[in-house]
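> Structural data only, the sequence is not supplied:
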């Protein structure tokens, strides 16, 4: 929100520097994010002075140029070459001196420098009005009043507006400060805490008079809940023209382009008082009647931006006796606004239901200054006052006569809020006991009426425009922000507590697994928990009645809470593949949400998605290895082993999401399901490559991880020894049998048995195969001797020969 400092000073006569005022506004909760400088004339005519042409002669080397001598009021006269046809001796003219910065029509800066033009020196420039930014004429130089003293600064004789504009980051709850009047009201309260008492200067409407009653327009509000208050008046014989410069400067300073005197007044009052207004060309109001009502669904309506829109049955509309004219509180219709041919207007001032306006604006994708204020809740008690203020300004700038009484439909007054403030609770929340007189003074400065005072607290009436202050805590917050957070004393004692954090808490375990997956080349993703209800059709296991639905979804794609992690993961896969990133390893911790008859359930999950190649393409890696079912199975096993979960039971699963799948369980508790996503599912997301998916029930995983006891042993200090056998075996014998016999033969020193080569083919007897097996031996207490090693190897050889019929090759 932009606030003009010059405009603000119309309400509160403050002579502080803008930076100091900005600091106070920030302390009051109206955070000033920046201060811009506004100049009605770019550069502010800095360096431009009034000069007098002493002589004017033809340029010796150019027919259309003249050489002048100009007195600038200080020092010797200067020579300036000028090409204007109307320059002449004796004239008073604006002169841009050496070093002056001027700006072209595109605000591009150029600097006046000393130079030569066709061989003659020139020490400045005699300016036309367009060169100074004072108009559009370039027929010749500006000739000033002969009474102006030579050397006078141009900024002192022209209407140049210099302003500071505050960019305020307004929080949604501060609807009361959405205007210069509201900001000034807060500023007054803040100044009072600094013992600077200033009165707010309120625009007077005492001159409002009804000249005649020749043009009455009847008003009917058919839904008082959507339009609790509606005011209107007619003004006849207006003349539409350009607004005066003071009004244009005010609007331009806050980024609004002036249009005409009537429209500019409605914008001016909007930003002055915070009350949106709308001026209708009464010529287009058929039947001399205004109806405030809703229309049938899909009714066509063309707005001011020339877009034809289909109305919702809940959209509140301003209509005449025949047709709709305006979307109430949001946007006008194409044929209802004020144009240069308008001679009579109907001026509207209203209070519309904030929720209704917000829904309508969202439905149609419209965000206007009016809807911005109506959505947050404006002051319902200034509706008529703002109407009178605007009517008087229109009369002042456009002429005309008030040609009807003000119609004010306000069947049910919006009441102020009653709150009791406990002194004890205030001290607890603030952290310091403030004097009661200070509390009452602050509340009074905020227009909060003190009804009663007791030993324990104060009974208060909160004005209805402060719709964000309805509880005791809200009142305490108001006291604190005006008193000043920086003025609250704090103790020098530092208190700290040490939390007892379980190493198996969700946070710690999640970090452990995240680090492991990242180390294996995965990237963590975070998807929106809101998703499209259309995904229900992809699986029979998702019934629509179990969806947790949003009451006011931003769009149909974000209408329900997700019930599976798969679909949001596939959205990410599709997005990346479309951007040439097809080798993907993704994981996400998140929740799914389910609606049952008696309850709503949230389940925590860890999802893993793999697609494409295992490793990036490289000249070292040779052929690319595609991620497959066994790869993701290995990743899952490593995750569970990291948490000490072993002895898992694997079972095949049937799912309409996975073409092949397994589950890992402990006892009867399922920990994870994984497999290959069906092509029919992938097709919905325009994915053509294979995608592997794993879904951990994280709640179950955590439950088992907490009860798992992790054992550890020190790394042995003594070396391990490896010996190999090349065994000739029957082709029916499996490595598992060799592993079992070896472990039974030597239980203490044999640490590992590994099959590192298998050969079947030429030079072997029929029905035989060759296994190359390695045996790793280690004693944790001493170094093994050759004698011990040979003894163990002979035992192994003997058992292989007797039990498997093996032969050493």
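That came through, no problem. This structure is a prediction, so every number in the text was calculated from the model and none was measured.
> Every contact and neighbour count from this point should use C-alpha atoms.
Noted.
> quick one: the helices in the stretch 501-650 of the chain?
506-519, 566-577, 629-642 (DSSP state H, counting those that start in this stretch).
> any idea which of these is most buried?
helix 566-577 (a mean of 19; mean count of other C-alpha atoms under 10 Å).
> Ends of stretch 500-508, what's the gap?
Stretch 500-508 has an end-to-end distance of 13 Å (C-alpha to C-alpha, to the nearest Å).
> and if you look at stretch 79-93?
Start-to-end span of stretch 79-93 (C-alpha to C-alpha) is 14 Å.
> go on, stretch 307-318?
Using C-alpha to C-alpha, one end of stretch 307-318 lies 18 Å from the other.
> For that stretch, what is the distance to the chain centroid?
When C-alpha coordinates are averaged (C-alpha atoms, centre = their mean, to the nearest Å), stretch 307-318 and its chain have centres 27 Å apart.
> I'd like to know how far the nearest residue to residue 382 once chain neighbours are set aside sits from residue 178.
Spatial nearest neighbour of residue 382, excluding adjacent residues (C-alpha to C-alpha, 6 or more residues apart in numbering): residue 275 at 7.5 Å. Between residue 275 and residue 178 the computed distance is 9 Å (C-alpha to C-alpha).
> where do the contact lists of the two overlap?
residue 373 (C-alpha atoms under 8 Å, 6 or more residues apart in numbering).
> re the thing from before, tabulate the helices of the stretch 501-650 of the chain (JSON lines), appending distance to residue 351.
Converted to JSON lines, the helices of the stretch 501-650 of the chain look like this (distance: least, C-alpha to C-alpha, whole Å):
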{"stretch": "helix 506-519", "distance to residue 351": "49"}
{"stretch": "helix 566-577", "distance to residue 351": "42"}
{"stretch": "helix 629-642", "distance to residue 351": "60"}
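> wait, which of these is closest to residue 361?
Among these, the nearest to residue 361 by C-alpha to C-alpha is helix 566-577 (28.7 Å).
> List the contacts of residue 724.
772, 773, 774, 775.
> what about versus this one:
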């Protein structure tokens, strides 16, 4: 959820920086995941000024270029200009040397001092598309202004810049899904008052177009309010409103729809505007339509109704899926002159069922599903109507219809002071508790020495019991303000300490990070499409989510592959193509009536191994790069006797399967192109997925380093000619068995396949490192060890030793 800091200041005064506000909100439970800067013109026109063309002459070496001198305030600079309309005396937009421009199309570029056909140019006179404010490239912009030369162009074009907070809203905090909701928390944190826009000037112009409303089941729609506005003029919104929406990543549509979106994000109250001329019979009916009825929504899709969704209807049929999505036939268009504006409170359950059935997730349904403030509809309606009159003209042509048969009452909750102190872990003064609660609009009803009775307004749908009230006190008081006890301690009674799985995971994370891998955490929910089209996952094993947020988050993942590929795609699409990622995550599967889950370690490698430099050319990552990392992980965990087998199974073009005894440890390989395309990844991906539970079970703890031997290490090399089917893993096992404790490690420094050896054969050049930690090796001992190795290779893998 995005919140504009500039707009927050309209609700509550503060001079704290966006970073300080972010820290306050995060500490109170509204986690700010990032701060972005929105600019109405990208780059903010920094380094772009108003200038005046003092002279303009033809370029001596180019017919279509002009030599100009331009006064940019602090200096007069020469500029070579190719525009046909440049002339002496013009006020123009000048990009100064060193500034960066962000054109409408193409990449940003820096203005540098240059020589153009032999003439010096120190800047650029700009067309509107070159500074990102329009599409025209017919010529330079000629301004009609008296602003002094050197005035920043941002002042002339009224560039808006705003910090925007990205808040990771938890599902329980529906009340904070708006600027007003966030301002309410700041009110408590900063101890300052909120200022709501006044609607005192709201008045009905005439009652020429009344609309009647009927709600068949008030349980589905506890409150429904609306009014009509006539003689409106639908068109583009003013700049301030468009910039407000763009800062929140919303596209402006027209002034009517934009105002409803403004109110939704401002106050948390969804609104819907109908073309009043398309409401048959002048009556709105809120009801459910029969199952299998057809309805065309704004996206021009014909939808078959379930019979459970709530519909806004007129006397002829459906106009809108209530609280979710409007209908094509009743929407506001450029031809609309009269509107009916709806502001309602719907049951979260009925909206959730309808949204889930149709796979429609909208800003309105997001709020209605979690619960909106039943006391907000009329205020929001008045505020929106006044804005529509101001921006789109028109007259309020009916009284407000407000059906609210059973007003929702404040919740009364009893809270014990002893429980407050026990759960917080600190004794708070009663006066401070009262001050915090009242700043959150949770008011005292009764008070005794031991208990308080408080009233909670309906918009706080998450505060239902004593523990919730205590949580509110704690989050505003501050978790960091609760000191740890001096005698805080822990004890350990086990005779033999178990493996610390968290420590093992942390150490491996350190290892991988040190090798340039980045850790990621992806969503356990994923698309059912992946299992259906992957060819290696079983769709029948999908663990489906009954209360889906969307079809794209409809099942639990069976593998870490696809959620990781989505992360790769996100980065590759942003020109980060050389990627190393790892993830510790859980996978899920349905087995009959039972469910299984297991932890996995996934590794992803794609792009080039290292950035191109003058020392060496870049090269694409290879299978061996990923396999080396897996080997290092196994070595770090002291896991040996891993069997390796070459396999050709989905999702890999080719892969190695790792086994520990009869159990599969994982696979490493190159992902098939058809698989990567499912996640829109367009480059080769190396992937490994290891069974983390099995790794933890078999791990002998982290490898510990011993004292460096005082005795030297000896290297001997052998060249083996073997069948192509023999793997290095087989050779390694034979060598470790035959070499005994003297053989420390083995390396391959050359592999040959060609016409100099028999067909079906390959040659390995191997290095063997021998060392005795207790004495210096003699030639006799070394030769004896090498003879054992040679005999074992000849006998067990049919090797021919090249002399």
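On my side now, so go ahead. A quick note: this is a predicted structure, and the numbers were derived from the prediction, not measured.
> Structural similarity score between the chains, please.
With the length set by TM-score structural alignment, normalised by the length of structure 2, the two chains reach a TM-score of 0.63; 542 aligned residues with a C-alpha RMSD of 3.5 Å.
> What residue in structure 2 is paired with the residue nearest to residue 382 of structure 1?
In structure 2, residue 275 of structure 1 lines up with residue 269, judged by TM-score structural alignment.
> neighbours of that match, just the number please.
Burial of residue 269 of structure 2 is recorded as 28 neighbouring residues (other C-alpha atoms under 10 Å).
> and what of residue 405 of structure 1?
17.
> State the helix or strand in which it lies.
Taking DSSP states H and E as the definition, residue 405 of structure 1 sits outside all helices and strands.
> Residue 459 of structure 1 should be in a strand, yeah?
Yes. Read with DSSP: H, G, I helix; E, B strand; the rest coil, residue 459 of structure 1 is one of the residues of a strand.
> Once you drop chain neighbours, what's closest to the residue mapped onto it from structure 2?
Aligned counterpart of residue 459 of structure 1 in structure 2: residue 453 (TM-score structural alignment). Distances taken as C-alpha to C-alpha, 6+ apart place residue 414 nearest to residue 453 of structure 2, at 4.5 Å, with adjacent residues excluded.
> Residue 262 of structure 1 touches residue 394, doesn't it?
Yes. Counting by C-alpha atoms under 8 Å, residue 262 of structure 1 touches residue 394, with 5.9 Å between them.
> So for these two, which residue has more residues nearby?
residue 262 (29 against 23).
> Identify the residue of structure 2 aligned to that one.
Residue 262 of structure 1 maps onto residue 256 in structure 2, by TM-score structural alignment.
> Ok, residue 367 of structure 1 next?
Checking TM-score structural alignment: residue 367 of structure 1 goes with residue 361.
> Tell me, how many residues neighbour that match?
18.
> Apart from its chain neighbours, what residue comes closest to it?
residue 355 (6.2 Å).
> Against residue 367 of structure 2, how distant is the one you found?
For residue 355 of structure 2, the distance to residue 367 of structure 2 - C-alpha to C-alpha - is 12 Å.
> Next: residue 115 of structure 2.
Separation of residue 115 of structure 2 from residue 367 of structure 2 (C-alpha to C-alpha): 58 Å.
> Tell me which helix or strand the match of residue 262 of structure 1 sits in.
helix 255-267.
> other SSEs contacting that helix?
When contacts are defined as 3 or more C-alpha pairs under 8 Å, 6 or more residues apart in numbering; DSSP states H and E, helix 255-267 of structure 2 sits against helix 179-190, helix 239-247, strand 271-275, helix 377-392.
> ok, back up a step: contacts only, for the match of residue 262 of structure 1.
Taking C-alpha under 8 Å, 6+ apart, one finds 234, 273, 332, 388, 392 in contact with residue 256 of structure 2.
> My guess is the second one contacts residue 255. True?
No. Here residue 273 of structure 2 lies out of contact with residue 255, judged by C-alpha under 8 Å, at a distance of 11.2 Å.
> my read: residue 587 of structure 1 touches residue 611, true?
No. Using C-alpha under 8 Å, residue 587 of structure 1 is not in contact with residue 611; the gap is 12.0 Å.
> Residue 115 and residue 367 of structure 2: who's more crowded?
residue 367 (25 against 12).
> Check the mean deviation of the host helix or strand of the more buried one from structure 1.
Residue 367 of structure 2 is part of helix 363-370 when elements are defined by DSSP H and E. In the superposition against structure 1, helix 363-370 of structure 2 averages 0.3 Å from its aligned positions (mean C-alpha distance after the TM-score superposition for structure 1).
> now the residue nearest to residue 453 of structure 2: how far from residue 297 of structure 2?
Counting by C-alpha to C-alpha, the separation of residue 414 of structure 2 from residue 297 of structure 2 is 46 Å.
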